[in-house]
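Q: Sequence and predicted model, in that order:
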Amino acid sequence: MVKKIMELITNASVDGDDGILVTALKLLKNQCNLEELEGDYYIQLVNMISLVKVESTKALLIETIVESPDYVTGNEFLDEYVGLLSRGATNVEEAARCLGAFTAAGSTNNEIFLQLAENLDHEFAIEILVSMGRSKWGDVPSHLESFARRVQIAQRIRYRSAVIGAFLLIVHPLCSEYAHISSLSFGYPFTESAVNDWAWVTPKNTEKIVAKKIVTPKEADVLVKLGGLLRSNVNLNLRETKKLYAEFFEDKNPFDVIYTLPE
């Protein structure tokens, strides 16, 4: 399959057909085993970089190249890719995946952090860094300390919203009923998935998220209560779920609770 797609890429490049080129690159990147993208195939793609003029296509090309086993980290591709990001050539999801591939190939988290902080709009940079799911970015120069704090806050909010989203999916009957068709995301398509993944069963399980100020000690106690019931294979009834919900949110707006970090 890789061979046929590479032939398609070659023909599209020669013909200057960007539409076919994009389609072929997406097939290669998302539908093929990129372990096969080595040797002559890899060299062919690298040689195309200077020939591709459409920036979104060039970003897609680099995103594909860096997932090849032949790719060895180098600032040349990273610099060029970040430049493309700064001009809006790709989206957050693809950027996070590509930058993750850069780190897998040898770039450091610190390099990625500094590149994005120095060259991208900060809101866009924060969204990408949070989506990458890394917790340590290395030494940060003094002029970027404020930005680093914003990243940390955003990461905590993301984690907190994921925990509480799963909690809501389990204890709120309407969330349970309509999650699979809702535009709101609770992290899981069905309640059963959230139940099976529920990690907060003992106080020991919640120590880290309390220490990192993802949840308060009181909120952690409620999560553990739910975990105890789930571990006991208890079929939660409406009275129990209402009690857990009330203990957690205390008559506050759930969105205010979700997006307010512990002090």
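A: Now that the structure is in, tell me what you want to look at. Model, not experiment: these values are computed from the prediction. Numbers count the residues shown, from 1 in each chain.
Q: all contacts plus neighbour counts: C-alpha atoms, from now on.
A: Noted.
Q: okay, now Asp256: neighbour count?
A: Close neighbours of Asp256, defined as other C-alpha atoms under 10 Å, add up to 10.
Q: same question but for Phe186, I mixed them up
A: The burial count for Phe186: 24, using other C-alpha under 10 Å.
Q: same deal with Val92?
A: 19.
Q: wait, what's in contact with the residue nearest to it when sequence neighbours are not counted?
A: Spatial nearest neighbour of Val92, chain neighbours left out: Ile128 (5.4 Å); criterion: C-alpha to C-alpha, 6 or more residues apart in numbering. By C-alpha atoms under 8 Å, 6 or more residues apart in numbering, the residues touching Ile128 are Val92, Glu93, Ala95, Ala96.
Q: List only buried entries from those.
A: Burial by neighbour count, judged by 16 or more other C-alpha atoms under 10 Å, picks out Val92, Ala95, Ala96 from the contacts of Ile128.
Q: Next, count neighbours for Asn233.
A: By other C-alpha under 10 Å, the residues close to Asn233 number 9.
Q: That one in helix, strand or coil?
A: Secondary structure assignment for Asn233 (DSSP: H, G, I helix; E, B strand; the rest coil): coil.
Q: measure it to Thr103 for me?
A: Taking C-alpha to C-alpha, to the nearest Å as the measure, Asn233 falls 42 Å from Thr103.
Q: cool, and His122?
A: 21 Å.
Q: Gly83 too?
A: Going from Gly83 to Thr103 by C-alpha to C-alpha gives 17 Å.
Q: for Asn119, same thing?
A: 18 Å.
Q: can you tell me the helix or strand for Leu230?
A: If you go by DSSP states H and E, Leu230 is part of helix 217-231.
Q: Name the residues of that helix that come out as buried.
A: Buried residues in helix 217-231, counting neighbours by 16+ other C-alpha under 10 Å, are found at Pro217, Glu219, Ala220, Asp221, Val222, Leu223, Val224, Lys225, Leu226, Gly227, Leu230.
Q: Got another one to weigh against that:
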Amino acid sequence: MRWKREASLAERVSAVNEVFRYLTQDHETEEYLTFFTLLEKMKNIPPLLDFYGEEFVQYLIELLPKIEDKYDRALLIETLVQCFYSCEAVDKSYCLELLDEYMLCVREYAANIDDIIQCLYGFFHAGISKSEAVVKLVENLDSKEYLLRILSRLEIDDSVNVSKDRSEWLAEAKELSSISWRSGIIAQFLLLVHPHVRKYAEVSQITFLYDSYAGVYADCWPRGLLPNRKETLIAANVLSIKEIRILERLDELINTQKKDLDSPEVRKLYDDFFEGKDPFEVIFSLQGKE
């Protein structure tokens, strides 16, 4: 009985992969378009990629050289890289070759930033070092703004080496990464301590990490942030020691003392944090350690 179940599973997998082959046998057809529409969804569903198995991976590898459209190539590579999470071993030389192919797509703006970041982390999982990927990004992208948008989300450390004329870009990317981190933290802070932000966040066109203050409150924020990241936040100038103490006080008031968010003690923390300054100046300015 066990053998029959395994054979049945193999037959199911083979049948699905045969459908994929049918859909992609002719370019510029509705069937071909159907495959890439499905691929956009499938790449983010690991159980499906795992189900399709090695046969699916091999077919994507065979299919890639036949794809001319840059957007389809980018999507296929992104899917292939996500499949690597289920592979026991991935050939490093092929990964580097695939990364080169993906860099051509990135240079042609054939993928959005979120997909690029997800794909790069997939490459890291498959054995490509962050330094190798960053060097290729720097070598391939001429637009400084575009490059910085990507690098700022990769948590670059000092081990990454690039040419001297581009080293300043890495420093700027680190600064942007810290600004992004800082603004996200303060956005959550505002969801709790500012009554207008708390009231209108769900309908505001300003994007917050949580849909409403309820999510922040339910997560007992900032308790999950401070104990493990405090020193890192200070070292990266994301938050000052004074700001850390204000967040610790917020945690004490709402998570330990169970103070209401409209209590004077909680509302006072807004004034303590911004000290009468322009909030946007404070949000988008990295801090010293004091």
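A: Great, that's in hand. From a predicted model like this one, the values you see are computed outputs, not experimental measurements.
Q: So after superposing, what's the score?
A: TM-score of the superposed chains, computed with TM-score structural alignment, normalised by the length of structure 1, equals 0.90; 262 aligned residues with a C-alpha RMSD of 2.3 Å.
Q: coming back round to it: over in structure 2, tell me which residue corresponds to the residue nearest to Val92 of structure 1.
A: Here Ile128 of structure 1 is matched to Ile150 in structure 2, going by TM-score structural alignment.
Q: Same question for Leu61 of structure 1.
A: Checking TM-score structural alignment: Leu61 of structure 1 goes with Leu76.
Q: and the strand or helix carrying its match, what does it pack onto?
A: Assigned by DSSP H and E, Leu76 of structure 2 belongs to helix 70-83. Counting contacts by 3 or more C-alpha pairs under 8 Å, 6 or more residues apart in numbering; DSSP states H and E, helix 70-83 of structure 2 packs against helix 30-42, helix 46-63, helix 92-107, helix 113-126.
Q: and the ones you listed as TSV, adding distance to Val193 of structure 2?
A: Formatted as TSV, the helices and strands packed on helix 70-83 of structure 2 follow (distance: least, C-alpha to C-alpha, whole Å):
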stretch	distance to Val193 of structure 2
helix 30-42	38
helix 46-63	39
helix 92-107	40
helix 113-126	30
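Q: so which of those comes closest to Asp158 of structure 2?
A: helix 113-126 (17.0 Å; C-alpha to C-alpha).
Q: who's in contact with that closest one?
A: Here helix 113-126 of structure 2 has contacts from 78, 81-82, 84-85, 90, 92, 95, 99, 106, 130, 133, 149-150, 153-154, using C-alpha under 8 Å, 6+ apart.
Q: Farthest-apart pair in those, please.
A: Val90 and Arg149 (28.5 Å).
Q: returning to what we had before: and for the helix holding Leu230 of structure 1, what span of structure 2 is it aligned with?
A: Counting by TM-score structural alignment, helix 217-231 of structure 1 pairs with residues 241-255 of structure 2.
Q: count of neighbours near the equivalent of Gly276 of structure 2 over in structure 1?
A: Superposed on structure 1 with TM-score structural alignment, Gly276 of structure 2 falls opposite Asp251. Other residues lying near Asp251 of structure 1 total 9 when counted by other C-alpha under 10 Å.
Q: Quick check: which element contains Asp251 of structure 1?
A: Using DSSP H and E, Asp251 of structure 1 falls outside every helix and strand.
Q: show me what contacts the closest residue to Thr241 of structure 1 other than its chain neighbours?
A: Closest residue to Thr241 of structure 1 apart from its sequence neighbours, by C-alpha to C-alpha, 6+ apart: Val171 at 4.8 Å. Shown in contact with Val171 of structure 1 (C-alpha under 8 Å, 6+ apart): Thr241, Lys242, Leu244, Tyr245.
Q: and those residues as TSV, adding secondary structure?
A: As requested, the contacts of Val171 of structure 1 are exported to TSV (three-state DSSP):
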residue	secondary structure
Thr241	helix
Lys242	helix
Leu244	helix
Tyr245	helix
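Q: Kindly reformat these as a markdown table containing distance to Phe167 of structure 1.
A: Shown next, in a markdown table, are the contacts of Val171 of structure 1 (distance: C-alpha to C-alpha, whole Å):
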| residue | distance to Phe167 of structure 1 |
| --- | --- |
| Thr241 | 10 |
| Lys242 | 12 |
| Leu244 | 9 |
| Tyr245 | 9 |
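Q: Compare those residues with structure 2 and list the overlap.
A: Checked against structure 2 using both residues aligned by TM-score structural alignment, their matches' C-alpha atoms under 8 Å, those keep these contacts: Thr241, Lys242, Leu244, Tyr245.
Q: Can you give me the separation between the nearest residue to the third one once chain neighbours are set aside and Glu247 of structure 1?
A: Spatial nearest neighbour of Leu244 of structure 1, excluding adjacent residues (C-alpha to C-alpha, 6+ apart): Val222 at 6.5 Å. With distances defined as C-alpha to C-alpha, the gap from Val222 of structure 1 to Glu247 of structure 1 amounts to 7 Å.
Q: where does Leu184 of structure 1 land in three-state SS?
A: Applying three-state DSSP: Leu184 of structure 1 is coil.
Q: Give the aligned equivalent of it in structure 2.
A: Using TM-score structural alignment, the partner of Leu184 of structure 1 in structure 2 is Ile206.
Q: That match: neighbour count?
A: If you count neighbours by other C-alpha under 10 Å, Ile206 of structure 2 ends up with 10.
Q: Could you report the distance from it to Asp260 of structure 2?
A: Distance from Ile206 of structure 2 to Asp260 of structure 2, by C-alpha to C-alpha: 25 Å.
Q: which ones are touching Arg160 of structure 1?
A: Per C-alpha under 8 Å, 6+ apart, neighbours of Arg160 of structure 1: Ile214, Val215, Ile258, Tyr259, Leu261.
Q: Identify the residues contacting the second one.
A: So that's Val215 of structure 1. Arg160, Ile209, Leu261, Pro262.
Q: and the spatially closest residue to Asn119 of structure 1 that is not a sequence neighbour, how many residues sit next to it?
A: Once flanking residues are discounted, Asn119 of structure 1 sits nearest to Ser86: 6.5 Å by C-alpha to C-alpha, 6+ apart. As a burial measure, Ser86 of structure 1 scores 16 neighbours (other C-alpha under 10 Å).
Q: Map Ser86 of structure 1 onto structure 2.
A: In structure 2, Ser86 of structure 1 lands on Arg107 (TM-score structural alignment).
Q: go on, Glu207 of structure 1?
A: Checking TM-score structural alignment: Glu207 of structure 1 goes with Glu231.
Q: what about its match, which helix or strand?
A: Using DSSP H and E, the element containing Glu231 of structure 2 is helix 226-235.
Q: Then Trp221 of structure 2?
A: Short version: Trp221 of structure 2 belongs to no helix or strand, going by DSSP H and E.
Q: mind listing what it touches?
A: Counted by C-alpha under 8 Å, 6+ apart, Trp221 of structure 2 has contacts Asp251.
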